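Below are the sequence and a predicted model for it; my questions follow.
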Amino acid sequence: MSEGILQPTIEKWLNLSREELDDIYRSAPAGAIPKGEMKGTAIVAGSDNAKRFAQFARMFAWQGKVFDLFPPDYEKGILINKISPFSLTFIVAKVYRDKSWMDEKDTIVIDYGQTSFVAKKIRDEIREVEKGVYLGKVWWGKKRILDFALC
């Protein structure tokens, strides 16, 4: 995928409401924990400017996540976010399987609580909607603030 082109499923997600994205998330299995570098797309659900926001965020703020520090079974480990226009890697999180705060079903948790002073209150949850395509939810404390995609 070239830098300026979004994966087709993610392109569609940018046109959906938060409720529609929630339905997709609820119906998806947790899936496999990603391995390696994943491109990220921030999703401001229901916004007429969702695509512009996603492009701006990718250029200047958040490019994705690198899942690479795992034991051989890939069931627990850590990841590093790629942020800034220079794709610097920092803001570490623990990765593991647990129950979703949204629906109590299995999900992949990205937990910054013990690894990052800056993002201490952040918890991400992701589920694999298609092979290699993940829909995520961002929580600030117990309040959901944003959706995102990884591929």
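It's in.

Please count neighbours and contacts with C-alpha atoms only from this point.
Fine.

Packing partners of the helix or strand hosting R144?
Assigned by DSSP states H and E, R144 belongs to strand 143-150. Where contact means 3 or more C-alpha pairs under 8 Å, 6 or more residues apart in numbering; DSSP states H and E, strand 143-150 is packed against strand 36-43, strand 133-140.

here comes the other one, which I'd like you to weigh against the first:
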Amino acid sequence: MAYDVAQLLAMTQTQLDDLFRSSPAGEIPDGTAEGTAIIAPGTKYTQSIAHVINLFGWQGKVFDAKKGLLKNKVLAFGFEAVVARVYKDASWLDGQECIVLDYSDTSVLAHYIRDEIRLIGPNFYLGKVYWAKDRLIDFSLKF
């Protein structure tokens, strides 16, 4: 089944977790992805929160698969900052392979952040954000 951002924003946390668990890691992406934060999944606030975050905070990520790095597109200008290492490893959610976006060695600001992504459709990834080992939010990346 092909998914889109609107479908993800309408899902509950359980549905997002089930989709992540049932999806393959996929290949490490390359290029620019439009990002959407998924906060308070399955509530009437999810879409509004995502819109505000896209306008003022985070718009997505730019991957360099050959270097195994990415930069986040942040602030209203889409400034490329906050670097992460990118590699495959076991997910903290289910122990299966995922693509890890690791900020521990590359960012003072995001040192405790770890993202995990899996491919849920052509050029479309679902992600989980962790602070230390605590889950924070979900997000999507559309290439």
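Nice, thanks for sending it over. Note that the coordinates shown come from a computational prediction; the quantities given were computed from them, not determined experimentally.

before we move on, back to that, quick one: buried residues of the strand holding R144 of the first structure?
For strand 143-150 of the first structure, burial by neighbour count (16 or more other C-alpha atoms under 10 Å) applies to 146-150.

quick check, nearest of those to F86 of the first structure?
Distance to F86 of the first structure across those (C-alpha to C-alpha) is lowest for L150, with 18.7 Å.

residues in contact with the closest one?
Neighbouring residues of L150 of the first structure by C-alpha atoms under 8 Å, 6 or more residues apart in numbering: 38-41, 64, 132-136.

re earlier: got JSON lines for the helices and strands packed on strand 143-150 of the first structure, with distance to A50 of the first structure too?
Formatted as JSON lines, those follow (distance: least, C-alpha to C-alpha, whole Å):
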{"stretch": "strand 36-43", "distance to A50 of the first structure": "6"}
{"stretch": "strand 133-140", "distance to A50 of the first structure": "15"}
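
Present these as TSV; the columns should include mean neighbour count and distance to S84 of the first structure.
Formatted as TSV, those follow (neighbours: other C-alpha atoms under 10 Å; distance: least, C-alpha to C-alpha, whole Å):
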stretch	mean neighbour count	distance to S84 of the first structure
strand 36-43	22	13
strand 133-140	22	19
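
Ok, which of these comes nearest Y112 of the first structure?
strand 133-140 (10.5 Å).

Would you mind giving the residues in the second structure matched to that closest one?
Mapping strand 133-140 of the first structure onto the second structure (TM-score structural alignment) gives residues 124-131.
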